[in-house]
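Enquirer: take a look and give me a structure for this.
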Amino acid sequence: MPDVESVPLAQLTTLRTGGAPARLIEARSADELVATLREVWAEGEPWFVLGGGSNLFVGDEPFEGTVVRIRTSGIEELPGSHEGTVRLRVQAGHDWDALVAETVARGFAGIEAMSGIPGTVGAAPVQNVGAYGQEIVQTLVEVELLDATTGEVSTVSASDLGLGFRTSVLKHHYGSEPERPGVIVSVTLELERVGAERRPIAGDQLRGALGLEPGQAVSLRWIREHVLATRARKGMVLDAEDPDTWSAGSFFQNAIVSEAFARTLPAECPKWPLTPVLDPVTIIPLAAFDGILPPPPVVSRQVKVSAAWLIENAGLSRGFRFPRSRAGLSTKHTLALTNRGEATAAEIAELARFVQSRVQAEFGLLLQPEPVLVNVEL
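Expert: The predicted structure follows:
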């Protein structure tokens, strides 16, 4: 197997924490990836795969196991399911933003609003990445999945991945194991052929973020440039010179709560219903109508709540950190926990626990971490 010299994972993760693994392997082709993982699994040692390292929070102690770093790349263009579409099969280790840039250059629409998201293509379906109203679930067709239980590679439809808000059956949530353990080998997307011309943009969220009026026409390149600029202002585009980007992106997930609980939060707290509110329709046969309408059914809906608003309104401002700590909230927005320079995982975990405790004390809600935690607890 293609072993390489082991280095601290602080050098390979965007949060810049993590001790060295006992063994580090780089897989540069799909066949190499599959063979490597099968052998690692047969040995029975602890393991995890590493892509861009942008959604990991790794502990300070050495990892007593094997880390498989996915370095595959490549884009294969395939016919779309109908006229005006195209499919792209992309290797799991391909850089996500490089893929977005390529699709924009080719005039393929569907993922341009996700420009600037760090990480690799294979990680994107695991947490159903999204930004400004676009999510990968909208364009994902299927993945090639190496099953960690059987060691077999199969093609799995997007509909079988349980894609939801920043989740899937493949995701390792804090405190639980994936419903379907496995490693993505390749991803197939279906995009729309629109070319370089300007066109009206659907979606209130994207138009609002970019300051577009309804019906205003812009090109894919215009969208990409403005999304990158917007993310850069928030410290969400990697920059070796900017400590605000030394993070795992949004450290806490926007909370998903019941409609009843959402009503207990302040009215000014941003909330987004996850299902549309529709007027119920009741059909009663005329012969059975006695002049009395039955009460409408009680529908339990889920609501997404802004974690950034909760943090700020729990009294934690941008740039907050403990005295002498090298970990702090981003100076640009409160949702990112940042490494201000050689912070330990213990320092970042201390800050994360404090944020959780303040929000819980103020609003009765325990925020959940979004990154995968390895060798570290909150």
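
Enquirer: only C-alpha atoms from now on, for both contacts and neighbour counts.
Expert: Will do.

Enquirer: tell me the SS of the residue lying closest to E64 once chain neighbours are set aside?
Expert: Using Cα to Cα, 6 or more residues apart in numbering and skipping residues adjacent in sequence, the residue nearest E64 is A22, 5.3 Å away. Secondary structure, DSSP: H, G, I helix; E, B strand; the rest coil: A22 is strand.

Enquirer: check G215 too.
Expert: Secondary structure, three-state DSSP: G215 is coil.

Enquirer: the closest residue to it other than its chain neighbours: how many residues sit nearby?
Expert: Nearest residue to G215 in three dimensions, chain neighbours excluded: P200, at 5.0 Å (Cα to Cα, 6+ apart). Neighbour count for P200, taken as other Cα atoms under 10 Å: 14.

Enquirer: pull the contacting residues for P200.
Expert: Neighbour list for P200: P214, G215, Q216, A217, V218 [criterion: Cα atoms under 8 Å, 6 or more residues apart in numbering].

Enquirer: ok, V185 next?
Expert: V185 neighbours (Cα under 8 Å, 6+ apart): A30, L33, V34, Q91, A92, G122, V143, E144, L145, L146.

Enquirer: which among those residues count as buried?
Expert: A30, L33, V34, Q91, A92, G122, V143, E144, L145, L146 (16 or more other Cα atoms under 10 Å).

Enquirer: if we can go back for a sec, I'd guessed the residue nearest to E64 sits against V7; true?
Expert: No - applying Cα atoms under 8 Å as the test, A22 and V7 come out as separate, 9.3 Å apart.

Enquirer: check the gap between D31 and V153 for me.
Expert: 11 Å (Cα to Cα, to the nearest Å).

Enquirer: before we compare anything, build this one as well:
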Amino acid sequence: MPELRDRTTLRLGGPARHWVTATTDAELVEAVRTADETGEPVLVLGGGSNLVVADEGFDGTVVEVATAGVEADRDDPDDLACLGAVTVTVAAGEGWDGFVARAVGSGWVGVESLSGIPGSVGATPIQNVGAYGQEVAQSIASVRTWDRADRTQRTFAAADCGFGYRTSRFKEEPGRHVVLGVTFLLKQGTLGAPVAYAELARTLGVEQGERAPLADVRDAVLGLRAGKGMVLDAEDHDTWSAGSFFTNPFVDRSRVPEGAPAWEQPDGRVKTSAAWLIEHAGFGKGYGLDRGAPASLSTKHTLALTNRGRATTADLIGLAREIRAGVESAYGIRLVNEPVLVGCRL
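Expert: Presented below is the predicted three-dimensional model:
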């Protein structure tokens, strides 16, 4: 039986009591329903890229989502002149970046800036995954789920998913909905969506709001992510992480430290940079390596907490607590973890 450290990008986490690999929707629903009927705790596992699992493992059943399938109502990469839209339904177990690569190759516009993000398609609506000015909420048409409370399949239109910054109704009701598939509504064309992120625009040599060829956008994003240790590489311990460990905080403008980035929000607050707060609170890139710590900040990006090869979950959580406390002491802002914690807490 695999251990969770073998299925998480942090390479942390102990064994599960039981393990089921579901390759069809029916197997997935049956595994979860059977466990629920017997009172067995369930951990639904996708790509393992947003999980921090306790060293003791999981005292229940892990249901690994291994479903596959991508179906488009129009799939002709040579017929882009119409510049119409394509509806694409993707199984929850499909790898996210594999889907993005297919979208770019097929001339499907709307997810190209989300290239290189690890994990499965089914996990993306839960977190409302986003990067470089795009988030999946912009292109999702509907999400099909198994409702564990009502014991029925339910499909939610995008407007009913409660999408917000790194959140959704599925995250706000943790564990209730098992994602079975996601349907995307994507434009067709050779150019990506208008580039909304300044760093990406500079890399592409365009102005913000301008467009660039789909393949160029993907290549640029992959390059930027690799430079920050955000593209998985077994030989690079900077990528043994859960991506950004803390979300960017939303605060009143008066609480933003001098010099920190501040993005105005519709509710009057501003979003500031967790990475800036961490670095200016004294936690630079590679923090922890100088003392030989088994868990450290990435040498490429202060938002990533990494396993240097011999860390335990306890080591990583200890580092996260130290950073959170340091930022709160320096700036009075309490950072919130982005990955899901299983059997452990900050």
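
Enquirer: rewinding a little: can you flag which of the buried ones among the contacts of V185 of structure 1 belong to strands?
Expert: Q91, V143, E144, L145, L146 (DSSP state E).

Enquirer: residues near E71 of structure 2, how many?
Expert: Applying other Cα under 10 Å, we find 12 residues neighbouring E71 of structure 2.

Enquirer: repeat for T36 of structure 1
Expert: 19.

Enquirer: cool, and E37 of structure 2?
Expert: 8.

Enquirer: counterpart of it in structure 1?
Expert: Aligned by TM-score structural alignment, E37 of structure 2 pairs with A42 of structure 1.

Enquirer: quick one: the strand or helix carrying that match to structure 2 mean distance?
Expert: For A42 of structure 1, the host element (DSSP states H and E) is helix 30-43. In the superposition with structure 2, the average deviation recorded for helix 30-43 of structure 1 is 1.2 Å (mean Cα distance after the TM-score superposition for structure 1).

Enquirer: so which bits of the helix or strand following that helix are buried?
Expert: The helix or strand immediately downstream of helix 30-43 of structure 1 is strand 47-50, counting by DSSP H and E. Of the residues in strand 47-50 of structure 1, W47, L50 count as buried by neighbour count, 16+ other Cα under 10 Å.

Enquirer: packing partners of strand 47-50 of structure 1?
Expert: Contacting strand 47-50 of structure 1 under the criterion 3 or more Cα pairs under 8 Å, 6 or more residues apart in numbering; DSSP states H and E are the following elements: strand 63-70.

Enquirer: hmm, who's touching the helix or strand just after the strand it packs on?
Expert: Following strand 63-70 of structure 1 in sequence order, the next helix or strand is strand 75-79 (DSSP H and E). By Cα under 8 Å, 6+ apart, the residues outside strand 75-79 of structure 1 that reach it are T85, V86, R87, L88, R89, V90, Q91.

Enquirer: looking at D31 and V153 of structure 1, which has the bigger crowd around it?
Expert: Remark: of D31 of structure 1 and V153, V153 carries more neighbours, 16 against 11, as counted by other Cα under 10 Å.

Enquirer: and for that one, nearest residue in space, chain neighbours not counted?
Expert: Closest to V153 of structure 1 by Cα to Cα, 6+ apart is L146, at 4.4 Å.

Enquirer: tell me which residues touch that neighbour, please.
Expert: Taking Cα under 8 Å, 6+ apart, one finds V34, E152, V153, S154, G182, V183, I184, V185 in contact with L146 of structure 1.

Enquirer: from those residues, which ones fall inside helices?
Expert: Here DSSP state H is the test, and the contacts of L146 of structure 1 give V34 as lying in helices.

Enquirer: keep only the contacts of L146 of structure 1 that stay in contact in structure 2.
Expert: With both residues aligned by TM-score structural alignment, their matches' Cα atoms under 8 Å, the contacts of the contacts of L146 of structure 1 that structure 2 also has are V34, E152, V153, S154, G182, V183, I184, V185.

Enquirer: distance of the last one relative to F57 of structure 1?
Expert: Summarising the geometry, the distance separating V185 of structure 1 from F57 of structure 1, computed by Cα to Cα, is 23 Å.

Enquirer: with L210 of structure 1 instead?
Expert: Between L210 of structure 1 and F57 of structure 1 the distance is 31 Å, computed by Cα to Cα.

Enquirer: and for G65 of structure 1?
Expert: 16 Å.

Enquirer: compare the two (neighbour count), which wins?
Expert: Using other Cα under 10 Å, the more surrounded residue of G65 of structure 1 and F57 is F57, with 30 against 16.

Enquirer: pull the contacting residues for the residue nearest to A131 of structure 1 when sequence neighbours are not counted.
Expert: Counting by Cα to Cα, 6+ apart, A131 of structure 1 lies nearest to M114, which is 5.4 Å off, once chain neighbours are set aside. By Cα under 8 Å, 6+ apart, M114 of structure 1 lies in contact with D97, V100, G130, A131, Y132, Q134, E135, V227.

Enquirer: on that earlier part again, what residue in structure 2 is paired with the residue nearest to E64 of structure 1?
Expert: For A22 of structure 1, the aligned residue in structure 2 is R17 (criterion: TM-score structural alignment).

Enquirer: again, but for R193 of structure 1
Expert: In structure 2, R193 of structure 1 lands on Q188 (TM-score structural alignment).

Enquirer: same deal with G182 of structure 1?
Expert: Residue correspondence to structure 2 (TM-score structural alignment): G182 of structure 1 is matched to H177.

Enquirer: repeat that for E77 of structure 1.
Expert: Match for E77 of structure 1 (TM-score structural alignment): A72.

Enquirer: mind checking how far that match is from V90 of structure 2?
Expert: Taking Cα to Cα as the measure, A72 of structure 2 falls 9 Å from V90 of structure 2.

Enquirer: also G39 of structure 2?
Expert: Taking Cα to Cα, one finds G39 of structure 2 at 30 Å from V90 of structure 2.

Enquirer: and what of A123 of structure 2?
Expert: A123 of structure 2 sits 12 Å away from V90 of structure 2, going by Cα to Cα.

Enquirer: more neighbours: which of those two?
Expert: Shown here are A123 of structure 2 and V90; by other Cα under 10 Å, A123 has more neighbours (27 against 24).

Enquirer: surely the more buried one and E94 touch.
Expert: No - A123 of structure 2 is beyond contact range of E94, at 10.1 Å (criterion: Cα under 8 Å).
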